[in-house]
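Colleague: What would the 3D arrangement of this be:
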Amino acid sequence: MSAPSQSGGAPITDERQLVEYFENACKPPSRWRLGTEHEKFVFDRETLRPLPYAGEQSIATFLEKLQRFGWQPMMEDGRLVALELGECHITLEPGGQLELAGAPLDTIHETCDEIHVHLRQVKEVAAEMNVGLIGLGFQPKWSREQCAWMPKARYDIMKSYMPKVGSLGLDMMLRTSTVQVNIDYGSEADMIKKFRVGLALQPVATALFANSPFTEGKPNGFVSYRSQIWTDTDPDRCGMLDWVFGDDMGFERYKDFALDVPMYFVYRDGRYIDASGQSFRDFLAGKLPAMPGERPTMSDWDDHLTTIFPEVRLKRFMEMRGADGGPWRRLCALPALWAGLCYDSAALDEAWQLVADFSTTERNHLRDQAPIQGLATPFRGGTLADIARETVAIAQRGLERRARLDAHDRSEAIFLEQLAEIAATGVTPAEHLLSLYHGRWNESVDPVFSEFAY
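Modeller: A predicted model of the protein is given here:
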């Protein structure tokens, strides 16, 4: 989810400061960077079970061993819950999913270098512990009850609140895994355009990266069950945000939306205070029931924004959130897709022209059906695969024009080759897994842990 919270700072005295939070994050194109986050499941190679937090073969031990590479421990209540090294963090999702939150980097080539260094490190530790790591959108074998909760107070608050607002929030926390990219914006107008393109094309990313067709050892009827889970997690903080396409969209409008999303917590002096369901507007007025008389700081605002989960999320950067976790070789494709679409002005214009006349009904149809039908989702006399092919081609041209070359004079477009193939065939990664399941895997999901482990 996010790096550990930071408390401190002066109280917010004017709601205008919340808008300035976004305005002050605008950067010229020369300073635009890409931050890639990717999660993976950690499992016992003998039993295939997810690891507990504590013990000889555990998540805590895994984090301890990673410190040999220079990672510094981050503690909560005396327990190791994260690592940091420079601008990178290794964090724990609620069910023990391990996440690398990468540094903001200039090129996809650098992102891939970062990913490969991380791969080498985690594979070395995993081999010593006889554990494996795998990238999938959803835990394919084990039930919610068989997944261990990580000892983080933030997650305890969410665990209690989630069942009050949706039926699948605990599955989201314990059993999903994603890859996402964080991108910069140059101005309010640039943010709006990227937000609209990102929302409209998020179903394309969902289908291209769809990789979660199994639940508790059986096909679940979806190609991206991870994406489906978000539709019944919490309607207050998830979804397609139809109002983003309205005339009043801007930093002010997003601020109003965020203020209306119920809170989870307040972080003070190393402690998470339960404020679940309470109002940030009341907090601004010094009337928060959890902390009467106190007013929020900008750190509180930053924390609150991390508890909002739409398909595209705005903070001091924008997060593209629609993709399932996947195999190592496909992780670089997600930042490449969005960099190609959003970091070249001609490509962004092309992408907007592609989606500008999508109606609200059509956008939501694609969002609803992509997790089920993937690239075969019907759309305007064709399928989502038609839109995917155009999208990938636009991104390829954008990356070619970006002209960020590696040592072999190759552009970042090389990282889109897998997506181009998926779009061309119309076969999602999930459908490939299903063909193996119904074929030589003899209707068992166990082989996925060996054949697709990192």
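Colleague: use CA for all of it now, contacts and neighbours both
Modeller: Noted.
Colleague: Which strands or helices does the longest strand along the chain pack on?
Modeller: With secondary structure taken from DSSP state E, the chain has its longest strand at strand 34-44. Strand 34-44 is packed against strand 98-101, helix 108-129, strand 131-134, strand 178-183, helix 333-342, with contacts defined by 3 or more Cα pairs under 8 Å, 6 or more residues apart in numbering; DSSP states H and E.
Colleague: Ok, which of those comes nearest residue 449?
Modeller: Nearest to residue 449, of all those, is strand 131-134, at 6.9 Å by Cα to Cα.
Colleague: next up, for comparison:
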Amino acid sequence: MARDQIDMTPIETRDELVAWLEQGCKPKSQFRVGTEHEKFAFLIEDHRPVPYDGRRSIRSLLDGMQHLLGWDPIMEGENIIGMFDVTGGGAISLEPGGQFELSGAPVDNVHQTASELFAHLAQVREVAKPLGIGFLGLGMTPNWSRADMPVMPKGRYRIMTAYMPKVGQYGLDMMYRTCTVQANLDFFSEADMVKKLRVSLALQPLATALFANSPFTECKPNGFLSMRSQIWTDTDNNRAGMLPWAFEDGMGFERWVDYALDVPMYFVKRGDKYIDVSGKSFRDFFAGKLDVLPGERPTISDWANHLSTIFPEVRLKRYLEMRGADGGPWRRLPSLAAYWVGLLYDDEALDACWDMVKDWTAEERQKLRDDVPRRGFRAEIGNTNVLTLAQETLRMCRRGLQKRQRLDRNGRDETRYLRPLEESVARGITPAEELLEKYFNEWNGSIDPIFDEYAY
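Modeller: Coordinates of the predicted model:
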């Protein structure tokens, strides 16, 4: 989750909310890609979660990273809860159960996001190794129960933890027991944003299948390939999902603002204090009708923070966030950025994708989204299965990346990052099915080997 914004400019009109989003438009020459990924920290000796405090702790990790990188700490009261690079590099933050997140910098190409990622993992290892801490890349913790999970000392998470059980059965699992990898991409106009939003929403289940990597819960197969994706179907449906209205006429920045105004809020931040306004709408805040802040009107910061608590499959801020993928081993992390850059930043690929999805109905898109967590590549839409669609989109993606001609210092283009996805599709099985094969065969029904084979 992003770090809280600080811009106390008061908002007077709805048009200002629209304008704030519109400021995300940028010329194609300035398009960037950003990658965010979360990973589970575990104690190497017994594969248990890492507490926030103590000698071998999340706090020790953050302190060590701060000294190593020289980044500025993000504090909440006495507690370090993250850090950021003041030169605009990236940020490190904590998810509710201590999942360690790198929010990468917006960069020109996938080579740069891959380099940033590998540098980050090398730095983290340097600090973590003497502490006896390892990191696991999976979509859901394979062994820990809810009760096992440590709780990070962040005010916004306290409020969310109290609110989640009121609005769905899986909210606490989402917060404490899942990890994702996310790619963030740009748009040059309102129409371009709408087209990219629609294409990526419709195709998000393909990314879920390609990255499905959470088949275990509490040491046993859970019946799903992406339990993380299944968890999102009953977390808080007021702020999640496939946004069928985004495909209706009149979609644009204003329509997103009207949607966000009615999504229930979690908190308002004043200074270092989080004020619990859970369940109240931003529309009421806008009208000065919040009982805990009578007469007070929202600021730009409040709006930016509120937008970061909306969790659909694709999220609009001043860029688009692809949110359908499970966290995974390091080799696959740059693949997500490569997949979406190849499809969304090449006009021919974007048009071809739109032709592929434009006749799908809202019901068909929803059914696909609902079927993929369990069925993976075998899920179907119309008469086509996800495996066939994944093959087609990877071909388009490869062409789009070749045309971009972003070469690394060895003269290789960005298509090299598609290899893990192409290997999955060639085998016709998701990463989760690969894990299950190992579990039932060479691992002899134990998930312990995962902490060696899938650690960073």
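Colleague: before we move on, back to that, select, out of the helices and strands packed on strand 34-44 of the first structure, the one closest to residue 246 of the first structure.
Modeller: helix 333-342 (20.4 Å).
Colleague: Contacts for that closest one next, please.
Modeller: Residues outside helix 333-342 of the first structure that contact it (Cα atoms under 8 Å, 6 or more residues apart in numbering): 34, 36, 108, 179-181, 183, 194, 205, 320, 323, 347-348, 351, 391-392, 394-399, 402, 412-413, 415-416, 418-419.
Colleague: now do stretch 299-310 of the second structure
Modeller: With Cα under 8 Å, 6+ apart as the test, stretch 299-310 of the second structure has contacts from 1-2, 4-11, 17, 239-240, 260, 263, 265-266, 268-269, 282, 317.
Colleague: Where in the first structure does it align, residue-wise?
Modeller: Mapping stretch 299-310 of the second structure onto the first structure (TM-score structural alignment) gives residues 297-308.
Colleague: Check which residues of the matching stretch are buried.
Modeller: 297-305, 307-308 (16 or more other Cα atoms under 10 Å).
Colleague: coming back round to it: among the contacts of helix 333-342 of the first structure, which are in strands?
Modeller: By the criterion of DSSP E, membership of those in strands covers 34, 36, 179-181, 183, 320, 323.
Colleague: want to throw the residues you listed into JSON lines with distance to residue 159 of the first structure and neighbour count?
Modeller: Formatted as JSON lines, these follow (distance: Cα to Cα, whole Å; neighbours: other Cα atoms under 10 Å):
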{"residue": "34", "distance to residue 159 of the first structure": "31", "neighbour count": "24"}
{"residue": "36", "distance to residue 159 of the first structure": "26", "neighbour count": "27"}
{"residue": "179", "distance to residue 159 of the first structure": "22", "neighbour count": "29"}
{"residue": "180", "distance to residue 159 of the first structure": "23", "neighbour count": "22"}
{"residue": "181", "distance to residue 159 of the first structure": "26", "neighbour count": "26"}
{"residue": "183", "distance to residue 159 of the first structure": "29", "neighbour count": "24"}
{"residue": "320", "distance to residue 159 of the first structure": "24", "neighbour count": "24"}
{"residue": "323", "distance to residue 159 of the first structure": "23", "neighbour count": "27"}
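Colleague: Same list (the residues you listed) but as CSV, adding distance to residue 88 of the first structure.
Modeller: What follows is these, written out as CSV (distance: Cα to Cα, whole Å):
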residue, distance to residue 88 of the first structure
34, 13
36, 10
179, 15
180, 15
181, 14
183, 16
320, 19
323, 21
